[in-house]
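Participant: below is the sequence, then the predicted model.
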Amino acid sequence: MPVVNRIADFAEDMKTWRQHLHTIPELSFDLPQTAAYVADRLREFGVDELHEGIAQTGMVAIINGQGSGPTIGLRADMDALPIAEETGADYASGHAGKMHACGHDGHTSMLLGAAKYLVETRNFRGRVALIFQPAEEDGGGAGVMVEEGIMDRFDIGQVYGIHNVPNLPVGDFVTTSGALMAAVDEFHINIQGVGGHGAMPHETNDPVVAACGIVQAIQTIVSRNHYTQQDLVVSVTQIHTGSTDNVIPDTAYINGTVRTFDASVQAMVMRRMQEVVAGQAASYGVEAKLDYELGYPATTNDAEKSAFAVDVAREISGTDKVDPEGGREMGAEDFSYMLQARPGAYLFLGQGDGAGLHHPKYNFNDEIAPIGASFFARLVERAQPLS
């Protein structure tokens, strides 16, 4: 069974919704225009319940099926990124310095398409909980929605999400049973030295040299402190210090990211980074403070639900276009919080050639919206069949 025929009938509607959302990108939890537009569409469709104001601008819409049964959750993220758009599209961002550079406008339109179909047909038992989430890019909106009790409040038993992937063929699905995406942490190191004249370094405790030493030493955590068959990334991404060529500054700042799958590896990195920072600071005669911040946990698919989602994806796109064990990656996703709360699965959906995610020329391919909407709809109909 390919794309659901009825969903194909309103492909143009999904395109219209998506392109309008593209013109009004908003960030993090502050999505008033986006949330209002989504809520208006859901009311037009005739959802049975609409619960707004969850995690500030998130919402959960309930669609009742025919007869009693469990509740399945489907999630779409709605927030954009602080990037100046360069697509040149006639529906380009109308909000300066903000754009939908990750396709959340497309994810939202796909879930709206599934909602319209499910309201019309109700070819399932129990209920569907449509989760429209803010702050995936920044703030962990999925975690906030879970903390605010959506899983228990709406009795959600399983939950699913998808994300588009540029430069993967249109309609291809990829996922992995178990860990799919990494946990993401960040670290901040503030170094306090004694500055002075660049010609008289002997009168200073140079934080620049200390920063260089710390950065070099941090790299040994990956090369010398962990088992090579366990995935780990430690990347220093910022160093800020100094203001001119002939002044040794007082302070330096280092920032970076850590990506792991295993909690024991994560704990080792935290311990070793503290030891490295303290040891290097002592050796250079400066003070250094490490702030290590835990971020999104690893995104881990339930084995049974992953297999079920793969079967549904094959129904939509064909067996040869679905990779059930495509490997894991070091990117992160706050859908992980929902998968910690309930069993479910997260899949990637190819959208064809084009600029990559988070690029100023990225644009969601509207051709895949009916595919994603059909996947969501068939998940419901097969998980909670009438017969």
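Facilitator: Thanks, I have it.

Participant: only C-alpha atoms from now on, for both contacts and neighbour counts.
Facilitator: OK.

Participant: what is the burial count for Ala142?
Facilitator: 29 (other CA atoms under 10 Å).

Participant: wait, Gln192 touches Glu287, no?
Facilitator: Yes: if you go by CA atoms under 8 Å, Gln192 and Glu287 touch, sitting 5.1 Å apart.

Participant: residue boundaries of the helices in this protein?
Facilitator: 5-9, 11-23, 32-45, 104-121, 141-147, 150-153, 207-224, 263-284, 303-317, 335-341, 369-383 (DSSP state H).

Participant: wait, Ile156 sits on Arg75?
Facilitator: No: the criterion here is CA under 8 Å, and Ile156 misses it with Arg75 at 11.7 Å.

Participant: how about the contacts made by the residue nearest to Gly97 when sequence neighbours are not counted?
Facilitator: Nearest in space to Gly97, with sequence neighbours left out and distances taken as CA to CA, 6 or more residues apart in numbering, is Ala84 at 4.3 Å. Residues counted as contacts of Ala84 (CA atoms under 8 Å, 6 or more residues apart in numbering) are Ala96, Gly97, Lys98, Met99, Pro360.

Participant: which one of the residues you listed is nearest Arg382?
Facilitator: Set against Arg382, the nearest of those by CA to CA is Met99 (35.5 Å).

Participant: return the distance of the closest one relative to Tyr91.
Facilitator: Look at Met99 and Tyr91: by CA to CA, to the nearest Å, they are 11 Å apart.

Participant: try this one side by side with the last:
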Amino acid sequence: MKTNTVDIDIDELVALRRDIHANPEVAFDEHRTSELVAAKLQAWNIETHTGVGGTGVVGVVHGLRGKGRTIALRADMDALPMQEEGVPMHRSQRAGVFHGCGHDGHTAMLLGAARHFSGHRDFAGTVVLVFQPAEETGGGANAMLADDIETRFGYDEIYALHNAPHFPPGTFGVLDGAMLASCDEVVIDIHGVGGHGSAPEKTKDPVMAAAQLICALQTVVSRTIDPSATAVLSIGSVHAGSAPNVIPSHAALTGTLRAFDESVRAQMKSRIRTICEGIAMTSECAISVAFRNSSPATINHREQAQAAARVANDIFGAPSVLRDFAPLNGSEDFSEFLLRRPGAYALLGQGGVYCHHPEFDFNDEVLPLGVRFFVALALDRCAA
């Protein structure tokens, strides 16, 4: 299908995107967004399923030419729990909630594809439109999978497209194999014995234990993992105490652990536990460690990644389709879908500041490119 035949109302698409941006909702609270998505699908006479995995929405478009393959396209809908510092006319109307990762744009692009398919059903097969909640917490994909999305909608392959500020507008990127790292939140709780700062010998100091842990944990990557492997361990928060002359009884550390290889991921977890056990012994504090909100690495299937690149060549032009770049250390729970069905995760260049920056905004100029890619890819794979 030639890209210039895709039915896109750019004004409507931009208005939708900016409306979602102005009314952001965090994980599993995407009620307004889900209602907007469902209302649009229903208005376009698309079979609509709500409440999938909590606040997820699924649209189904059956081609008029009968039996063919079933291809799923996925967009994430949730925003971040952070304050927007940019000043667009459509800035967030909710304090402390912000579409700082471009999920408003992803949702708008998939709605754009839905609008096209609503009026152009002359194809064989079925397109499944997956609007996922709670990507940022890593729980939305598993919630939809637990709600039996695979067997209910019977898709053969699944694809997702994410904006990429580090690529210029009009470029497209997809890799065979690893695209994104795994991610585990590391939560460490330290329980000691509090007391007066003037009598530390009567305490079991969790602040001291926390300080030792922060330093010791830096050896997990530098002294445990093969230098040729890629791994990152970052401690992002430290909480302890409330007064300068009091040694508290509790301290807590949180961070993230990222890797591309499951054996490296397991090795890092084991080493973190061992370090916590050692510091617990020397500090005489009780230390527990937990790994939460985990997502495996996002690993593209080769055939599907190659198909995505082939389709993108016709839309972006071959020189603008990137096939050789470093995988990103960010993570995505789309990885959970790829563990169970073939598919691929691709990147749409948009320029600007990076995702999760307080002044981030999705680049509306690339919306039509995303719609055209989704439409062309679905038609290509339905017919494969």
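Facilitator: Nice, thanks for sending it over. Quick caveat, the model's predicted, so the values are computed rather than measured.

Participant: more neighbours, Ile156 and Arg75 of structure 1?
Facilitator: Set side by side, Ile156 of structure 1 and Arg75 show more neighbours around Arg75, with 23 against 20, by other CA under 10 Å.

Participant: quick one: contacts for the residue nearest to Ala313 of structure 1 when sequence neighbours are not counted?
Facilitator: Closest residue to Ala313 of structure 1 apart from its sequence neighbours, by CA to CA, 6+ apart: Phe375 at 6.2 Å. Phe375 of structure 1 sits next to Val312, Ala313, Ile316 when contact means CA under 8 Å, 6+ apart.

Participant: drop anything exposed from those residues.
Facilitator: Applying 16 or more other CA atoms under 10 Å to the contacts of Phe375 of structure 1, the neighbour count classes Val312, Ala313, Ile316 as buried.

Participant: from these, pick the one nearest Glu275 of structure 1.
Facilitator: The nearest member of the buried ones among the contacts of Phe375 of structure 1 to Glu275 of structure 1, counting by CA to CA, is Ala313 at 47.0 Å.

Participant: ok, Gln42 of structure 2 - contacts?
Facilitator: Thr48.

Participant: what touches both of Met99 and Tyr91 of structure 1?
Facilitator: In contact with both Met99 of structure 1 and Tyr91: His22, Thr23, using CA under 8 Å, 6+ apart.

Participant: of these two, who's got more company?
Facilitator: The neighbour comparison of Met99 of structure 1 against Tyr91 (other CA under 10 Å) goes to Met99, with 34 against 14.

Participant: show me what that one aligns to in structure 2.
Facilitator: Using TM-score structural alignment as the criterion, Met99 of structure 1 maps onto Phe98 of structure 2.

Participant: and that match, what is it in contact with?
Facilitator: Shown in contact with Phe98 of structure 2 (CA under 8 Å, 6+ apart): His21, Pro24, Glu25, Ala79, Leu80, Pro81, Met82, Gln83, Glu84, Ser92.

Participant: what about Ala326 of structure 2, how many neighbours?
Facilitator: Neighbour number of Ala326 of structure 2 under other CA under 10 Å is 10.

Participant: one more: the one 3 residues further on?
Facilitator: Residues within reach of Asn329 of structure 2, counting by other CA under 10 Å, total 18.

Participant: ok, it to Val232 of structure 2 distance?
Facilitator: 8 Å.

Participant: common neighbours of the two, please.
Facilitator: Arg258, Ala259.

Participant: circling back to that earlier point, so which of the helices of structure 1 comes closest to Asp250 of structure 1?
Facilitator: That would be helix 207-224 among the helices of structure 1, by CA to CA, at 6.5 Å.

Participant: trace Phe374 of structure 2 over to structure 1, please.
Facilitator: Residue correspondence to structure 1 (TM-score structural alignment): Phe374 of structure 2 is matched to Phe376.

Participant: for its match, what are its contacts?
Facilitator: So Phe376 of structure 1 contacts Leu74, Leu111, Ala114 (CA under 8 Å, 6+ apart).

Participant: kindly report the same for Gly285 of structure 1.
Facilitator: Gly193, Asn205.

Participant: repeat that for the one 5 residues further on.
Facilitator: Counting by CA under 8 Å, 6+ apart, Leu290 of structure 1 touches Phe187, His188, Ile189, Asn190, Gln274, Val277.

Participant: any idea how far it is from Arg382 of structure 1?
Facilitator: In terms of CA to CA, Leu290 of structure 1 sits 50 Å off from Arg382 of structure 1.
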